[in-house]
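Novice: okay, predicted coordinates and the sequence, questions at the end:
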Amino acid sequence: MITALLASILAPGEGADAAHAEDAAHGAGGLPQLDPSSWPGQLFWLAVTFGLLFFLLSRVVLPKIATTIENRRDRIADDLDAAAQNKREADEAVAAYERQLADAKAKAHAIAAKNKAKVDAEIAEESEAAEAEVAARQAAAEARITEMRTEALAHVKDVAAETASVLVETLTGTAPDKKSTTAAVKSVRQG
């Protein structure tokens, strides 16, 4: 059988006839893979096919897959490194932004304090000037009031003397002299 199988492999035309003749002689029908007489040829071709597939897989396919996996692993590692670098840069940018924001706030507070001090100084200066002007006006008003009072008091004596003179003239019918009415008003005021 093995010789017939090998003969059919080496000489396809002759072995095929012999195999058909043998099948016809046995009267076998059905599935040839279940026929134990064809198993050695099937095992031979199984071994050859397995060997070829193993060779192709081990020499061609598996190295390409290994290279692809290695490239992918390297690309993932590079991407992770780039992501870590980007995160560090982002953290540095956030820290720089926060420093700049804090500096800007400090400058704004300093400018606000400076402007407040300047405005307070201007207000104090204007308040002092206004108070000085009010005090000067008040002093001038008081001086004027004192002057008017003194003048009024001086005129009160004259008005009182004149009124007394008119009253005496009206009551008595004779006009008194100016000296006597002034002396009488003066004595009444003192007394």
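Specialist: Sure thing, it's come through.
Novice: CA atoms for contacts and neighbours, from now on please.
Specialist: OK.
Novice: what comes up buried for the helix or strand where residue 182 lies?
Specialist: Following DSSP states H and E, one finds residue 182 within helix 178-190. For helix 178-190, a neighbour-count test (16 or more other Cα atoms under 10 Å) marks 181, 182, 185 as buried.
Novice: tell me which element the closest residue in space to residue 176 that isn't next to it in sequence falls in.
Specialist: Computed as Cα to Cα, 6 or more residues apart in numbering, the closest residue to residue 176 that is not its neighbour in sequence is residue 165, at 6.1 Å. Assigned by DSSP H and E, residue 165 belongs to helix 62-172.
Novice: presented hereafter is structure B, for comparison with structure A:
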Amino acid sequence: MFVTSAFAEESAPAAEGTAGAGAETHAGTAVPGEAHGTFPPFDPATFPSQLLWLAITFGLFYLFLKRVVMPRLGGIIDVRNDRITQDLDHAAKLKGEADAAVAAYEQELAEAKTKANAIGQQANDAAKAEAETARKKVEAALDKKLGEAEASIASIKANAMKEVGSIAEDTASAIVEALVGGKASKAEIAAAVKSVAR
């Protein structure tokens, strides 16, 4: 225990005034005046022992760090690195699986589009074939009706042409009678009508 000189001087008269064991206690705790100097850690005389203990403490602390703390930290870092490596490998594996799934999906989508196009083409071809069949049926029916109509027109025309000859002969005979006043023979009128009809 450190006691300053002023405190020691003040406590000395008090120690004289007290009796018995109390005075001896105060007198025994007083520090002589010449012992007061610099603080021991700052005393140059204690530097070698301080440096020795500093080296011993540093060496022990270094050995403690090297033998105990650093292996544990190294183990923790190794475990963490292993875990990170495993996580990265697992992530790479999952990414590969995801890429494979995406590729499979895209392939299935392409196949589905191809099938849909094929089905659409088949339906289109079937519709065209049906339309072509229906068109041919309609054309055949129209050709038949057209043939019948042409035959009917030819028949009507032939009948009309027969009637035209006789009408022309009657008309020519009536015109000759009106203009000339006499009758012409039927053979002459028929020959004249035939020559004009050519």
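Specialist: Yes, it's here. Bear in mind the structure is a predicted one, so any value in this text is a computation, not a measurement.
Novice: now the TM-score, please.
Specialist: After superposition, the two chains reach a TM-score of 0.69 (TM-score structural alignment, normalised by the length of the first structure), with 166 aligned residues with a Cα RMSD of 3.2 Å.
Novice: ok, back up a step: same for the helix holding residue 165 of the first structure, what does it pack against?
Specialist: Secondary-structure packing of helix 62-172 of the first structure (3 or more Cα pairs under 8 Å, 6 or more residues apart in numbering; DSSP states H and E): helix 178-190.
Novice: centre of the chain to the helix it packs on, how far?
Specialist: 93 Å (Cα atoms, centre = their mean, to the nearest Å).
Novice: and that helix, what does it pack onto?
Specialist: For helix 178-190 of the first structure, the packing partners by 3+ Cα pairs under 8 Å, 6+ apart are helix 62-172.
Novice: so which of the buried residues of helix 178-190 of the first structure comes closest to residue 86 of the first structure?
Specialist: Residue 86 of the first structure has its nearest neighbour among those in residue 185, at 108.8 Å by Cα to Cα.
Novice: quick check: that closest one touching residue 159?
Specialist: No - Residue 185 of the first structure is beyond contact range of residue 159, at 10.0 Å (criterion: Cα atoms under 8 Å).
Novice: check contacts around residue 2 of the first structure.
Specialist: 40, 41 (Cα atoms under 8 Å, 6 or more residues apart in numbering).
Novice: re the thing from before, relative to helix 62-172, how tilted is the helix holding residue 182 of the first structure?
Specialist: For helix 178-190 of the first structure against helix 62-172, the angle by axes from the mean of the first three to the mean of the last three Cα atoms, to 10 degrees is 130 degrees.
Novice: can you name the residues in contact with helix 178-190 of the first structure?
Specialist: Residues outside helix 178-190 of the first structure that contact it (Cα under 8 Å, 6+ apart) are 157, 158, 160, 161, 162, 164, 165.
Novice: filter these to the buried ones?
Specialist: By 16+ other Cα under 10 Å, the contacts of helix 178-190 of the first structure give 158, 160, 161, 162, 164, 165 as buried.
Novice: not counting sequence-adjacent ones, nearest residue to the fifth one?
Specialist: Spelled out, it's residue 164 of the first structure. Closest to residue 164 of the first structure by Cα to Cα, 6+ apart is residue 181, at 6.6 Å.
Novice: circling back to that earlier point, which of the contacts of helix 178-190 of the first structure lies closest to residue 88 of the first structure?
Specialist: Residue 88 of the first structure lies nearest to residue 157 out of those, by Cα to Cα, at 100.9 Å.
Novice: that closest one pairs with which position in the second structure?
Specialist: Using TM-score structural alignment, the equivalent of residue 157 of the first structure in the second structure is residue 165.
Novice: check residue 110 of the first structure too.
Specialist: Matched to the second structure by TM-score structural alignment, residue 110 of the first structure sits across from residue 118.
Novice: next: residue 83 of the first structure.
Specialist: In the second structure, residue 83 of the first structure lines up with residue 91, judged by TM-score structural alignment.
Novice: cool, and residue 74 of the first structure?
Specialist: Using TM-score structural alignment, the partner of residue 74 of the first structure in the second structure is residue 82.
Novice: quick one: that match from residue 74 of the second structure, how far?
Specialist: 12 Å (Cα to Cα, to the nearest Å).
Novice: export the buried ones among the contacts of helix 178-190 of the first structure as CSV, with columns for distance to residue 141 of the first structure.
Specialist: As requested, those are arranged in CSV below (distance: Cα to Cα, whole Å):
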residue, distance to residue 141 of the first structure
158, 25
160, 27
161, 29
162, 30
164, 33
165, 35
